[in-house]
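Trainee: Provided below are the primary sequence and the corresponding predicted coordinates.
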Amino acid sequence: MKKIVSLILCLLFSIPSLSLYSSGEDNAILLPAVTEQDGSDKWGFINLAGKFIIPPKYDTVSNFSAKGIAVVSEYNSNTLTSYDISSYFINKEGKIVLGPFSCYIPDFDNGYTVVYEKEKGSKLVNDDGKVVITSKYRLESVSEGIVLFSETKKDNTLYGYMDMKGNIIISPKYTYAQNFKDGIAKVMPTTDKSICIDRKGNVIKNSDVISIGKEVLWPVPFMDQKTNKYGYKFSDGEIAIKPKFTEAEEFINGAAKVAIQTGKEEYDTNPALIDINGQYIIKPQYSGIHYIGQGLYGVNKKGFGYAGYSNYPNAIFNSDGKQLSDFLYYNLQEFNGNYASACSSTQTFFIDKSGTKAADLPVIDGVGTVEFTGDIIKANCDNYLSYFRKDGSLIWKQNKDYAFDSGITVKRNKFRPDYYTYIECPEISGLSDSGMQEKINKKLTDVFLKDKEKIAQDNLENESIQDESFKAKQNKDLLTIQANGYIYPIGAAHGMPYTEDYPLNLKTGEIYKLKDLFKANSKYKERLTAIIRNQIALNKKITDFEYFHFVDSTPSVQDTIGFTAKRDALVLTFAPYEVAAYAAGFVSFEIPYGQIIDIIDTKGSFWSSFDKEIKKSEIHYLSNVAADTSATIQNQIKAYENKIIEAINTNDFKKVEPLLYKDSSLYNEQKALIKNLNKNGIKEKLVSFEIYAMGYLNNPDEVKVYVLEDIGIKYSTKKNYDSRKYSWCYTVKYDKSTKSYKLSKISKW
């Protein structure tokens, strides 16, 4: 009996212990994971059970280091031109161990990362989250216990080296420098000469022609100045291979990639792989050759460079020139250990060192990459992040469906016929009217997948890659689905992005057009054009809006323009090249409904389908200003606009004095102005004002506020007020003594 009781007790005590152990094991490994929140991706960390342990609230995250530290960042952006960033080091409990820092921080490399804040210098941080070096210089990287750093003076950057205590061992004197490898680093004392140095900075003999291999000193490329052809030299200067190549790369384990002129023109070249004697390992009969590690090469028949081997099928060759596979693999990556990521036309998988698909590892539907994170497989395929175990069992997959509080769900149906075409089609569920739901889904399929086979065939024939996804938002009965896509002609400098909104009425199934928002015969296009042109003119007057100096001043609104009906404004969007250079991307303008309410069809079904907020102005932020700070400054400007008028009309400076920074230029100017206007019998009244833009100066305690004012002025000789319009830029400064923002400067804009 005692044995039975003891056995039961052992079992009882072992059950919770087993549970705790399992939970601890799940949480020992944390993986970056992402969800969409309010249209933006937010990152956190999940355990091996697929549950978030650190909530998704960051804009970027790194992997956890071996010591359990990760770098995370948050973006603060309500601006048109930039964002502010706050970066931290956190542990696996999600607690901050170091930071914040106002800069992007790269992932750990060789156990270290660098924090560089321009005004504050650099910090070298180890993967324990501890600061190892604080330096006024810009720290670059760590190799073999030596830190590469740089110093910039008058736009001239020079590189040097320091030890792990921050002591300079080689002063910054090189125009270019690499990390140390096997005690040797390649540097450039001038822009046209490279040498190799040891850890003390001593120059290695004939180092301008040395390349360090693992076991031997391979010959390195050099260019013959007379023929502009490349050959190879040994470390003593002896020519190993005579100059005859249009391009030449360094040897890797006895093989080097070169380019051979195969046509009449100099740019008509094909790559080849040669041995140390200059003999062909792979002849110049293919379009691309790239090294993928493990002594293997990816070879493709079409395209060139990255665009070629990523977007055309590759065959695997070994370093003896033997072809190990047919031309099967798209998007072929470098080996990481024993495996490399590759794609078929519709799937992603691992290949092994034999050049064949790894039979014992999972195959993922969709095009992208797979990689090992420890023993876990991370997959990024068709814009979805997921994690798997080696046996193919799913740990977690990113959920990109939309589930709204109304009970409406929008899921994604994928169309992936081949490597070149990927389109997502929305499908809604949760409508109480099943007939309307079916009607809407048929309409969405017609819109998003109309002529899908022809689209795929065209992309195949034109050798273009098309990737299209969507976002969705619901406001009352209006479901806005925004298609976002990119078409890339393979080999082009860049592709062409596109976007289009589909405002869908969930009750009627109607997809609205821009004209449906306005009254008939309202000349809405002319009105919208005038408003946009006025915004551009104002933005160009604000020096902080350098971006707008490249925007066409006289765009016109057509029915084909992209548009979004937000809660408080109509957003009109021009595609790249329509009003600005490609680099400007999409150029958008927000028009508050209060500015166009007189031409809106307020009884129409479009306007009635969503909840709205009608206001006449919108603040354009030049840099991030916290919502509470912005609200405080808005109240101060409003008070100032009223109190300065009251002070002028009563000749009482004290009425406005509390709003002005004491003894500032504006303080003294307005004090004199009030006295002068009263002396001349001038009265004023505030007709209206609008805060057009706001942003921090270099000093975080000062904010620029751009205000449009309409002031009525009555002279002593007149009975009526004359209307005057002004554009003033006020500097609002934080007064630490009163803990409030006060106006300190004024200038025209």
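Mentor: Looks like it came in fine.
Trainee: Please make it C-alpha for all contacts and neighbour counts, starting now.
Mentor: Fine.
Trainee: where do the strands sit along the stretch 501-650 of the chain?
Mentor: Here the stretch 501-650 of the chain has its strands, by DSSP state E, counting those that start in this stretch, at 562-565, 569-574, 587-592, 620-621.
Trainee: Would you mind finding the most buried of those strands?
Mentor: The highest mean neighbour count among the strands of the stretch 501-650 of the chain, using mean count of other CA atoms under 10 Å, belongs to strand 562-565: a mean of 22.
Trainee: Minimum distance to Pro417: which of the strands of the stretch 501-650 of the chain has it?
Mentor: Between Pro417 and these, the shortest separation by CA to CA is 28.2 Å, and it involves strand 562-565.
Trainee: The closest one packs against which elements?
Mentor: If you count contacts as 3 or more CA pairs under 8 Å, 6 or more residues apart in numbering; DSSP states H and E, strand 562-565 packs onto strand 496-505, strand 569-574.
Trainee: in the first one, what counts as buried?
Mentor: Right, strand 496-505. Within strand 496-505, the residues scored as buried using 16 or more other CA atoms under 10 Å are 497-505.
Trainee: now for it, which elements pack on it?
Mentor: When contacts are defined as 3+ CA pairs under 8 Å, 6+ apart, strand 496-505 sits against strand 478-489, strand 562-565.
Trainee: Next, the angle strand 478-489 makes with that strand.
Mentor: With axes from the mean of the first three to the mean of the last three CA atoms, to 10 degrees defining the directions, strand 496-505 sits at 160 degrees from strand 478-489.
Trainee: this is the comparison structure:
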Amino acid sequence: MIPLSYEAASDFTEGKAIVKMKNGNWALIDLTGKVVKSYSYPTVENYGEGLLAFQKSRDGKFGYMDEQGNKVIEPQFSGAQPFIGGKAIVNVSDDYKNHFGLIDRNGHFIIKPNYNNLLNLGEGRFAIGKALNPEKPYFGSKYAIADSDGHFLTGFIYNELAKYKDGLASAYNDQSTFFIDKSGKRMEHLPNVSGSGTLDFDQTLIKGDVDFRLLYFDKNGKLIWKQNTITPLNHKYSVVEHKYKPNKDYLVYYPQVKGIEHPVSVNQTLMSLSAVKEIPAHAQLEANYMGDFDVTYYKKNLLVIEITGYNYPFGAAHGMPVRKYTHIDLQTGVLYQLKDLFKPSSPYVKVIGDIIGDQIKSTEKYSYVFPDSYKGIQSDQPFFISEGAVNVYFAPYEIAPYVAGFPTFTIPFAELIGIINQNGDFWRAFH
């Protein structure tokens, strides 16, 4: 509809969008791409209800102007969101300690800029966030609800709130997820689900997305479907999902194998690998952790389970992912290591190391590997079995940038058959 001709472009709001022209100026355009007005300021953004946020200088404060470029509110904010319903959320902080407030079209504060966060929930309601730790605001907030006149309707009792729809909003605290009305009153006749997440009306059903799992309720709040927690392998063996959430910021789904001869040692190992450990219930943790698992391979007596996790220190640019694989012999309860696949005293470390080295040199898809960073593999190198191959992988940053994730190298068994112990328990577990 509009040719590729802008350096940047916002979403359309009320039939208009802000774009950055190739000459560096900003412009307000209509749905046909016609320029309504152009502006020479270094930053113009967040159009709403005829007003635009702007900066006079690149490092300066934000103010608001009308569509014709006339200054309406003097630049004085470090952040300026669009006007919605005659109100706009602004930030006056000069550092990482936020000071959010709510202003009217004259720039007067309706809610003073004293808060760690402020969210427009729609339907004339706002979520006001007070820092859990004022010295470490990146730990997050507890939220209260206020109306558009700045009157507080609740205390600071919510961890998160979703937008209002038809007078109801989804909210959660440290214990559960539920619906509230516009006064903040909990709707007792609707679902109340243990855990953190959202509830949403989905046609004739209520959809729950709580602690990274889906549930569905009927309109009366009766549970009618949830995700399966059992992965059957055959008539004898299955993998059962267990949930561990000792703290609002620590959640692990961990596997337990059912039907094996020696379940205690195997299942205790799976719990340990899944980071099921003692965590204080009510303390504010320094990081958020989420763990999960998946059955990635099952053949004959060999079960391979992938255990994943993500550890995010609050305030960090990003967290660190975790990936581990267990190779379980369902008949004996043995957990195999890489060395168990090969003949005793075989040079499997050098053989695999050389194959990976050749793949890095000859395969374009591995061009992301840091130059001269690959030095071979370790005897206990992380690995996993898949159909017809062994896969060797490295941790983020080990030989490649973070964005590369876990660099993984697939080696067909055919390339290793000379050193594989074909009479060994590991090989015979799935061959």
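Mentor: Received it, and whenever you're ready, just let me know what you need. Here the structure is a predicted model, which is why all the values come from computation and not from measurement.
Trainee: TM value for the aligned chains?
Mentor: Here the TM-score for the pair of chains, by TM-score structural alignment, normalised by the length of the second structure, is 0.85; 419 aligned residues with a CA RMSD of 3.3 Å.
Trainee: hang on, the earlier thing: out of the buried residues of strand 496-505 of the first structure, which one sits closest to Pro271 of the first structure?
Mentor: Lowest distance from Pro271 of the first structure to those (CA to CA) belongs to Pro497, with 31.8 Å.
Trainee: residue in the second structure matching the closest one?
Mentor: Superposed on the second structure with TM-score structural alignment, Pro497 of the first structure falls opposite Pro321.
Trainee: can you put the helices and strands packed on strand 562-565 of the first structure in a markdown table and add distance to Thr346 of the first structure?
Mentor: Formatted as a markdown table, those follow (distance: least, CA to CA, whole Å):
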| stretch | distance to Thr346 of the first structure |
| --- | --- |
| strand 496-505 | 23 |
| strand 569-574 | 33 |
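Trainee: Put together a markdown table for the helices and strands packed on strand 496-505 of the first structure, with distance to Asn649 of the first structure on each row.
Mentor: A markdown table is the format used below for those (distance: least, CA to CA, whole Å):
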| stretch | distance to Asn649 of the first structure |
| --- | --- |
| strand 478-489 | 50 |
| strand 562-565 | 43 |
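Trainee: Out of these, which one sits most buried?
Mentor: Ranked by mean neighbour count, those are led by strand 562-565 with a mean of 22 (mean count of other CA under 10 Å).
Trainee: roughly how far is it from the heart of the chain?
Mentor: 23 Å (CA atoms, centre = their mean, to the nearest Å).
Trainee: if you line the two up, which stretch of the second structure does it fall on?
Mentor: Alignment of strand 562-565 of the first structure against the second structure: residues 382-385, by TM-score structural alignment.
Trainee: likewise stretch 28-47 of the first structure?
Mentor: Stretch 28-47 of the first structure corresponds to no residues in the second structure, going by TM-score structural alignment.
Trainee: In contact with the aligned partner of Phe335 of the first structure in the second structure: list those residues for me.
Mentor: If you follow Phe335 of the first structure across to the second structure using TM-score structural alignment, you land on Tyr164. For Tyr164 of the second structure, the contact set (CA atoms under 8 Å, 6 or more residues apart in numbering) comprises 121-123, 125, 170, 182.
Trainee: let's go with 7 Å and repeat that
Mentor: Tyr164 of the second structure sits next to 121-123 when contact means CA atoms under 7 Å, 6 or more residues apart in numbering.
Trainee: if I pick the nearest residue to Ser556 of the first structure once chain neighbours are set aside, what's in contact with it?
Mentor: In space, and not counting its chain neighbours, Ser556 of the first structure is closest to Thr529: 5.3 Å by CA to CA, 6 or more residues apart in numbering. Applying CA under 7 Å, 6+ apart to Thr529 of the first structure gives the contacts 555-557.
Trainee: Which of those has the largest number of neighbours?
Mentor: Using other CA atoms under 10 Å as the neighbour criterion, Val557 leads those with 19 neighbours.
Trainee: Give me the nearest residue to the counterpart of Ala395 of the second structure in the first structure, chain neighbours excluded.
Mentor: With TM-score structural alignment as the criterion, Ala395 of the second structure lines up with Ala575 in the first structure. Excluding the flanking residues, the one nearest Ala575 of the first structure by CA to CA, 6+ apart is Phe586, at 4.9 Å.
Trainee: Could you list which residues are in contact with the one residue sitting closest to the centre of the second structure?
Mentor: Per CA atoms, centre = their mean, the C-alpha nearest to the average position across the second structure is that of Tyr310, at 8.9 Å. Contacts for Tyr310 of the second structure (CA under 7 Å, 6+ apart) come out as 289-291, 319-322.
Trainee: For those residues, work out which two are farthest apart.
Mentor: Farthest-apart pair in the contacts of Tyr310 of the second structure is Gly291 and Gly319; separation 12.9 Å (CA to CA).
Trainee: hang on, the earlier thing: looking at the contacts of Tyr310 of the second structure, which is nearest Ala131 of the second structure?
Mentor: The closest of these, once distances to Ala131 of the second structure are taken by CA to CA, is Tyr289, at 20.2 Å.
Trainee: Show me what that closest one lines up with in the first structure.
Mentor: Alignment note (TM-score structural alignment): Tyr289 of the second structure maps to Gln466 of the first structure.
Trainee: Its match: what secondary structure?
Mentor: Each residue gets one of three states, and Gln466 of the first structure gets strand by DSSP: H, G, I helix; E, B strand; the rest coil.
Trainee: did I read that right, Ile15 of the first structure in a helix?
Mentor: Yes - the assignment for Ile15 of the first structure is a helix, going by three-state DSSP.
Trainee: how close does it get to Ser235 of the first structure?
Mentor: 68 Å (CA to CA, to the nearest Å).
Trainee: Ok, Asp418 of the first structure next?
Mentor: Separation of Asp418 of the first structure from Ser235 of the first structure (CA to CA): 49 Å.
Trainee: Asp722 of the first structure too?
Mentor: From Asp722 of the first structure across to Ser235 of the first structure, the span is 85 Å (CA to CA).
Trainee: now do Gln437 of the first structure
Mentor: For Gln437 of the first structure, the distance to Ser235 of the first structure - CA to CA - is 74 Å.
Trainee: Kindly report the same for Lys414 of the first structure.
Mentor: Separation of Lys414 of the first structure from Ser235 of the first structure (CA to CA) stands at 56 Å.
Trainee: Then Asp458 of the first structure?
Mentor: Using CA to CA, Asp458 of the first structure is found at 53 Å from Ser235 of the first structure.
Trainee: the more surrounded of these two?
Mentor: In this view Asp458 of the first structure and Ser235 are compared by other CA under 10 Å, and Ser235 has more residues nearby, 21 against 14.
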